[in-house]
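> Need a 3D model of the following:
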Amino acid sequence: MATTYWDCCSPAYVWAASRYSKSVKSGVTGCNSKDQELTYSSSLKSGCQTGGNTFACSDQRAYSSSDSLAYGFAVGKLTEMTYEEMACTCFKLTFSSSVLSGKQMIVQITNTGTYPDDHHFDLAMPGANTYGEYSSGCESEFGSSYTWANKYGGLASSSDCDSLPEILQTGCKFRFDWFEGADNQTVSYEQVYCPTSLTSISGCVRSDE
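Coordinates of the predicted model:
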């Protein structure tokens, strides 16, 4: 299953280097509330928690390479892999639901989450669902003067993307253009080596690649 989300919270694998030092060379890059990249330190804390200072960087979102191929970042849950094994791994997803059938995305796993199914990818796209424990994360980062996505379902149309901060609007419009406003899509997947086009954005590279 593939769904979409954007809650502005710091990806869990910002802390991958300290937790899984044998698996990754460095953690995922986090940003401050001005979307400026932060150098990792043990003092970083998710901005979606009280006193936190670290959020998702706006460039860690989906983008298209062609009409049939896109790249992006995701939460991953696969019961056959541990959190350490999944840290910053990449997968090629092939969509089989009718609206996106045949399209593919290569995604890097930069975050973790809890889902009812055993094989789940939650794709990072501004303007998508903000559900979860920290559903007010975007308001914490950017303030309350914007119209944020619904907790379930996200923004309703491409024109609604104009209500977001400017740095999130391109990623939001991808969701309605290339991704055709889809959600809850069936996918097949295979693990692949991470392309530099993704690792150069996230900053996270596995030690075995």
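
> only C-alpha atoms for contact and neighbour calcs from this point on.
Will do.

> For stretch 88-108, buried residues please.
88-95, 97, 100, 103-108 (16 or more other C-alpha atoms under 10 Å).

> Please disregard the earlier target; I meant stretch 129-136.
Judged by neighbour count using 16+ other C-alpha under 10 Å, the buried positions of stretch 129-136 are 129, 130, 131, 135, 136.

> Next, the structure of the following sequence, for comparison with the previous one:
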Amino acid sequence: WDCCKPSCAWPGKGHVDRPMLACSTRTGRITGDGNMRSVCDGGTSASCPSHKPLVVNSHLTLGFAAAAVSGNHGLLGDQNCAQCFQLRFVDKMHDGGVWGGSHRHLVNKSMIVQVLNIGYDVTGAHSFDIQIPGAGQGIFGSGCRGQYRGFSTGDFDCDNRYGGCHRRDGCARLPKQLQSGCRWRYDWFH
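Next comes the predicted model:
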């Protein structure tokens, strides 16, 4: 969760009537201009706090994801913007691999994700990066600090850019609007 304007919030992405939503760093409200520059590039357009995961019940959750499109798994790029996918968590290993299978607490749960970002820079056999506040800012460390004044860069991921907060209590370092999304990682997605 780097707070950058979602790549799918630019005009012309996906087969939609209008771009995905982004929020103003000045007002916190949804922007009406898809051409506003991203907070990660010195602009005022950012991810909306409402892009955090939301629990429906003990077996279903909703959220947003970046589609990793630099692999061989059927995702194509910008045309995947705004598409929804159901992720089913199973305990099966990937074919021919030494990895895969969900944690036992996730098996038989599902998540509906809407593609909000396209990860052309992400390689590997996985398909989605779930957008979770507090789970690491990755290469863009200036966006959240630009969106939420009064916080340090490390507050948004417990000083761990790749992986984020290791414990639930680290979520208290994030702005109030993002804390429930961070706690989701430990309460539902553990």
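
> sorry, back to before: kindly reformat the buried residues of stretch 129-136 of structure 1 as TSV containing secondary structure and distance to residue 20 of structure 1.
Below are the buried residues of stretch 129-136 of structure 1 laid out as TSV (DSSP: H, G, I helix; E, B strand; the rest coil; distance: C-alpha to C-alpha, whole Å):
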residue	secondary structure	distance to residue 20 of structure 1
129	strand	29
130	coil	27
131	coil	27
135	coil	27
136	coil	29
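
> would you turn the residues you listed into JSON lines with distance to residue 149 of structure 1?
Written out in JSON lines, the entries for those read as follows (distance: C-alpha to C-alpha, whole Å):
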{"residue": "129", "distance to residue 149 of structure 1": "6"}
{"residue": "130", "distance to residue 149 of structure 1": "7"}
{"residue": "131", "distance to residue 149 of structure 1": "10"}
{"residue": "135", "distance to residue 149 of structure 1": "10"}
{"residue": "136", "distance to residue 149 of structure 1": "10"}
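
> what separates the closest residue to residue 155 of structure 2 other than its chain neighbours from residue 133 of structure 2, distance-wise?
Once flanking residues are discounted, residue 155 of structure 2 sits nearest to residue 173: 5.2 Å by C-alpha to C-alpha, 6 or more residues apart in numbering. Here the criterion is C-alpha to C-alpha, to the nearest Å. By it, residue 173 of structure 2 lies 11 Å from residue 133 of structure 2.

> Need the residues touching each of the two.
With contacts taken as C-alpha atoms under 8 Å, 6 or more residues apart in numbering, the residues that reach both residue 173 of structure 2 and residue 133 are residue 156.

> quick one: which of these two has more around it?
Neighbour totals were compared for residue 173 of structure 2 and residue 133, and residue 133 leads with 30 against 18 (other C-alpha atoms under 10 Å).

> wait, that one sits on residue 48?
No: counting by C-alpha atoms under 8 Å, residue 48 is not a contact partner of residue 133 of structure 2; they are 11.1 Å apart.

> Now check the residue nearest to residue 155 of structure 2 against structure 1: what is it aligned to?
The alignment partner of residue 173 of structure 2 in structure 1, by TM-score structural alignment, is residue 163.

> how about its match, what does it touch?
Going by C-alpha under 8 Å, 6+ apart, the list of residues near residue 163 of structure 1 reads 146, 147, 148.

> if you set the cut-off to 10 Å instead, what comes out?
Residue 163 of structure 1 makes contacts with 127, 145, 146, 147, 148, 149, 155, 169, as judged by C-alpha atoms under 10 Å, 6 or more residues apart in numbering.

> Aligned to the fifth one, what sits in structure 2?
Aligning on TM-score structural alignment places residue 148 of structure 1 opposite residue 156 in structure 2.

> Verify the contact between that match and residue 146 for me.
No: in this structure residue 156 of structure 2 lies outside contact range of residue 146 using C-alpha atoms under 10 Å: 11.5 Å.

> who's more crowded, those two?
A count of neighbours by other C-alpha under 10 Å puts residue 156 above the other of residue 156 of structure 2 and residue 146, at 34 against 24.

> Skipping adjacent residues, who's closest to the one residue sitting closest to the centre of structure 2 in space?
For structure 2, the residue nearest the mean C-alpha position is residue 131 (1.5 Å; C-alpha atoms, centre = their mean). Using C-alpha to C-alpha, 6+ apart and skipping the chain neighbours, the partner closest in space to residue 131 of structure 2 is residue 65 (5.1 Å).

> can you count the residues close to the one you found?
By other C-alpha under 10 Å, the residues close to residue 65 of structure 2 number 26.
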